[in-house]
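Student: Coordinates for the following, if possible.
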Amino acid sequence: MTGKNGQLGSELMGIQMSYPGYRFVFLDRKDLDLSTLEGLSGLFEQYQPAFFVNAGAYTAVDKAESDKELAMSVNGIAPGKIAAICKQFGTKLIHVSTDYVFDGNGEYPYLPDHPTSPVNYYGQSKLQGEQAAMEANNASIIIRTAWVYSAYGNNFVKTMLRLMNERPSIGVVSDQFGAPTYARDLAIAIMDIIEKGAGHYGIYHFSNEGKITWWDFAVAIKEIAGLNCQVNPISTADFPTPAKRPAYSVLDKDKLKKDYDVQPRDWKAALKECMGYLERI
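Tutor: Modelled structure (predicted):
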């Protein structure tokens, strides 16, 4: 799998001992540069993988607005090339995508077949990657996820903990709605799909259960950590960023539940587990 050092890759590395029947091969940028894919054929010839999890991506959402060529190479072009070689070798592809393929104007959880319309270049590049993968190999599995966090890397939970320990008060956006994803839960869901043979293809959605704002998320982090920082709700207009964010990105997960019996847990239960782990490391 790609993205060895990312949040999802790190979580998959962390749970691999629970799946002794599989041999895992984790790739970082030096093993496989997704902007060039040099050596991709050699890796497939060497390992003959039954499954390929493409968890690597260009994830700097704001930077993507100006670094378009690299974002498109990694997010938009590479998935199609990976899907094509998976088809050649009879490898089942699981490709990770994002809620940012939607415009955020919805009022109900987005179904996998809902029309896409990205509001930023990162979302545009990820959508092109989805399309390229499915065109090259329609026996691909694409999992869109949202608001990913974990004990690894940089993410909202770790940023909030740092700021709440540094400042008496902070402002957090309260008019964007979604559901967080604990990367460990996503890693387990991917292994559930693999263990069931990955026989259903197409686009799926995964996040933890719930509908909250970033402000709700921050308040829960504060409460679980027992911190005294005041968390003030602010509007998106009060916190301008180079890349626009979707105002609503709750994902409908019924297709994943039906096809693979994956049952996501409540977002707060997942958050408590992650923060408990953070306290121990």
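Student: make it CA atoms for all contacts and neighbour counts henceforth
Tutor: Noted.
Student: Show me how far stretch 139-148 is from its chain's centre.
Tutor: Taking CA atoms, centre = their mean, to the nearest Å, one finds the center of stretch 139-148 at 7 Å from the center of the full chain.
Student: and the spatially most central residue of the chain, what does it touch?
Tutor: Taking CA atoms, centre = their mean, the centroid of the chain lies closest to Thr145, which sits 4.6 Å from it. Contacts for Thr145 (CA atoms under 8 Å, 6 or more residues apart in numbering) come out as 96-99, 181, 205-207, 251.
Student: How about Gly106?
Tutor: By CA under 8 Å, 6+ apart, the neighbours of Gly106 are 248-249.
Student: what about it, is that helix, strand or coil?
Tutor: Following DSSP: H, G, I helix; E, B strand; the rest coil, the label given to Gly106 is coil.
Student: Could you do Pro242 as well?
Tutor: Here Pro242 is recorded as coil under three-state DSSP.
Student: what's the spacing between it and Gly171?
Tutor: 18 Å (CA to CA, to the nearest Å).
Student: Neighbour count: these two, which is higher?
Tutor: Taking neighbours as other CA atoms under 10 Å, Pro242 and Gly171 compare with Gly171 leading, 15 against 12.
Student: buried ones in the helix or strand harbouring that one?
Tutor: Per DSSP states H and E: Gly171 is located in strand 169-173. Neighbour counts using 16 or more other CA atoms under 10 Å place 170, 172-173 of strand 169-173 among the buried residues.
Student: Give me the contacts around whichever helix or strand comes after it.
Tutor: Downstream of strand 169-173, the first helix or strand assigned by DSSP H and E is strand 177-178. For strand 177-178, contacts defined as CA under 8 Å, 6+ apart pick out 146-147, 210-214, 247-251.
Student: Please repeat the previous calculation with a cut-off of 6 Å.
Tutor: 211-213, 248-250 (CA atoms under 6 Å, 6 or more residues apart in numbering).
Student: Buried only: go through those for me.
Tutor: 211-213, 248-250.
Student: Work out the gap between whatever helix or strand Trp215 lives in and the centre of the chain.
Tutor: Secondary structure from DSSP H and E places Trp215 in helix 214-225. Mean-position distance between helix 214-225 and its chain equals 20 Å (CA atoms, centre = their mean).
Student: Run through the neighbouring helices and strands of it.
Tutor: strand 169-173 (3 or more CA pairs under 6 Å, 6 or more residues apart in numbering; DSSP states H and E).
Student: Please generate a structure for the following sequence too, so the two can be compared:
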Amino acid sequence: MKIVILGGLGNLGSQLAQTLERDHELSVFDRVDFDVLDENALLNILKDIRPDILINCVAYNAVDNCEDKKLYETALALNCELPARLAQLALQFNFLLIHYSTDYVFNGLETKKEFSENDTPNPINKYGESKFLGEREILKQAENGLKYYLIRTSKLFGPQGGSPQAKPSFFDIMFKLSQDNKELTVVNEELSCFTYTPDLAAATARLISSKAVYGIYHLINEGAVTWYEGALELFQLLKQKVAVRPIRSEDLTRPARRPKFSVLQNNKVKKLRPYQEALREYLNNL
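Tutor: The predicted structure is shown next:
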């Protein structure tokens, strides 16, 4: 099948390209190729390629920056207006739209129950709000027959993509900080699941190959942990002695609130392996 990947040089997009190139005809685009918010450029690409599937990995995910009014406009453009436009184009050109969202669409305040695919989002920060608004635009078009997979995930880690804007993961940051600091302070709250980008890419490929029912999917590696617990696991696997001190979310001065509990529950497809196994593989491949 012909597949277009937007954001193809990012951390997730790069893994999707590696995973899908064996069985599909790929057209991979990143910001160096064209501006995804340029409607004419996007339209011309779709007219030329006529894809069967479009995978959108474009997102504005600087959580704290989204609290700034002007930067939130950028977040809305990429996280809401772009998926809205892609959903319209998917109907026009009859392709399957695959879009990624986040655990931050849930507030994590009212329950300690894992969030299922059917739970109603209620974000507590502007980043989560922008992603939820993008989800809502896709679901509007689903009523008109849109073919879509809306995939929620959380705490991505894995090989860094080729884009200059590709961000290091939490584990990358922890390892780097440990080289220069005798003690690290890490939040022992914000319980959720880490997700290994090669595993997420493989799970996405399985949705495609199995012709899964259109809808919302939660794809995460199993094993809910806090940031602090994740850091302990990292240094244990590295056999590295690092003093890690737990702190509360409130001990950090950050513009955006974070959910204390945003564990996604995968009820629809084969569960991904425990994050510890994925992290061990990632570290072995460094």
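Student: coming back round to it: selection in ChimeraX covering whichever of the contacts of Thr145 of the first structure are buried, please.
Tutor: To isolate the buried subset of these in ChimeraX, counting by 16+ other CA under 10 Å, use the following:
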select :96,97,98,99,181,205,206,207,251
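Student: quick one: which of the contacts of Thr145 of the first structure sit in strands?
Tutor: 96-98, 181, 205 (DSSP state E).
Student: check which helix or strand covers the equivalent of Ala270 of the first structure over in the second structure.
Tutor: Aligning on TM-score structural alignment places Ala270 of the first structure opposite Ala278 in the second structure. For Ala278 of the second structure, the enclosing helix or strand under DSSP H and E is helix 275-284.
Student: and the angle for that helix with helix 227-237?
Tutor: If you take axes from the mean of the first three to the mean of the last three CA atoms, to 10 degrees, helix 275-284 of the second structure sits at 50 degrees to helix 227-237.
Student: Pull the distance from helix 275-284 of the second structure to the chain's centre.
Tutor: For helix 275-284 of the second structure, the distance to the chain centre is 18 Å (CA atoms, centre = their mean).
Student: And for stretch 76-89 of the second structure?
Tutor: 16 Å.
Student: Read off where it ends up in the first structure.
Tutor: Residue span in the first structure matched to stretch 76-89 of the second structure, by TM-score structural alignment: 72-85.
Student: now for that stretch, what's the gap between its first and last residues?
Tutor: Stretch 72-85 of the first structure has its terminal residues 19 Å apart, counting by CA to CA.
Student: And Gln46 of the first structure, what's its match in the second structure?
Tutor: With TM-score structural alignment as the criterion, Gln46 of the first structure matches Asp48.
Student: And the helix holding Ala278 of the second structure, what's buried?
Tutor: So for helix 275-284 of the second structure, counting by 16+ other CA under 10 Å, buried means 275-276, 278-279, 282.
Student: just the helices in the stretch 101-250 of the first structure please.
Tutor: 121-136, 156-166, 183-195, 214-225 (DSSP state H, counting those that start in this stretch).
Student: which of these is buried the deepest?
Tutor: Mean neighbours per residue, mean count of other CA atoms under 10 Å, is largest over those for helix 121-136, with a mean of 23.
Student: mean distance, that helix to its aligned residues in the second structure?
Tutor: Here the mean offset of helix 121-136 of the first structure against the second structure after fitting is 0.9 Å, by mean CA distance after the TM-score superposition for the first structure.
Student: Which stretch of the second structure is that helix matched to in the alignment?
Tutor: Aligned using TM-score structural alignment, helix 121-136 of the first structure spans residues 126-141 in the second structure.
Student: And for that stretch, what's in contact with it?
Tutor: Taking CA under 6 Å, 6+ apart as the rule, stretch 126-141 of the second structure contacts 63, 66-67, 76, 79-80, 83-84, 87, 104-105, 123.
Student: Tell me which of those residues fall in helices.
Tutor: Using DSSP state H, the members of the contacts of stretch 126-141 of the second structure that fall within helices are 76, 83-84, 87.
Student: quick one: furthest residue from the center of the first structure?
Tutor: Most peripheral residue of the first structure (CA atoms, centre = their mean): Pro168, 31.1 Å.
Student: What distance do you get for the residue nearest to that residue when sequence neighbours are not counted to Phe24 of the first structure?
Tutor: Leaving aside its sequence neighbours, Pro168 of the first structure sits nearest to Cys229 (CA to CA, 6 or more residues apart in numbering; 4.8 Å). Going from Cys229 of the first structure to Phe24 of the first structure by CA to CA gives 42 Å.
Student: So if I had to pick from those two, which one is more boxed in?
Tutor: Using other CA under 10 Å, the more surrounded residue of Cys229 of the first structure and Phe24 is Cys229, with 18 against 15.
Student: Translate that one into the numbering of the second structure.
Tutor: In the second structure, Cys229 of the first structure lands on Val242 (TM-score structural alignment).
Student: Tell me how many other residues surround Ala55 of the first structure.
Tutor: With other CA under 10 Å as criterion, Ala55 of the first structure counts 19.
Student: how about it, what does it touch?
Tutor: By CA under 6 Å, 6+ apart, Ala55 of the first structure lies in contact with 2-3, 96.
Student: let's see it at 8 Å
Tutor: Per CA under 8 Å, 6+ apart, neighbours of Ala55 of the first structure: 1-3, 6, 8-9, 95-96.
Student: Hmm, Val53 of the first structure is touching Ser97, no?
Tutor: No. Contact criterion CA atoms under 8 Å: Val53 of the first structure and Ser97 do not qualify, at 11.5 Å.
Student: Residues touching whichever helix or strand Leu93 of the first structure is part of, excluding its own?
Tutor: Assigned by DSSP H and E, Leu93 of the first structure belongs to strand 92-98. Contact with strand 92-98 of the first structure is made by 50-55, 79, 83, 86, 123, 126-127, 130, 139-146, 198, as judged by CA under 8 Å, 6+ apart.
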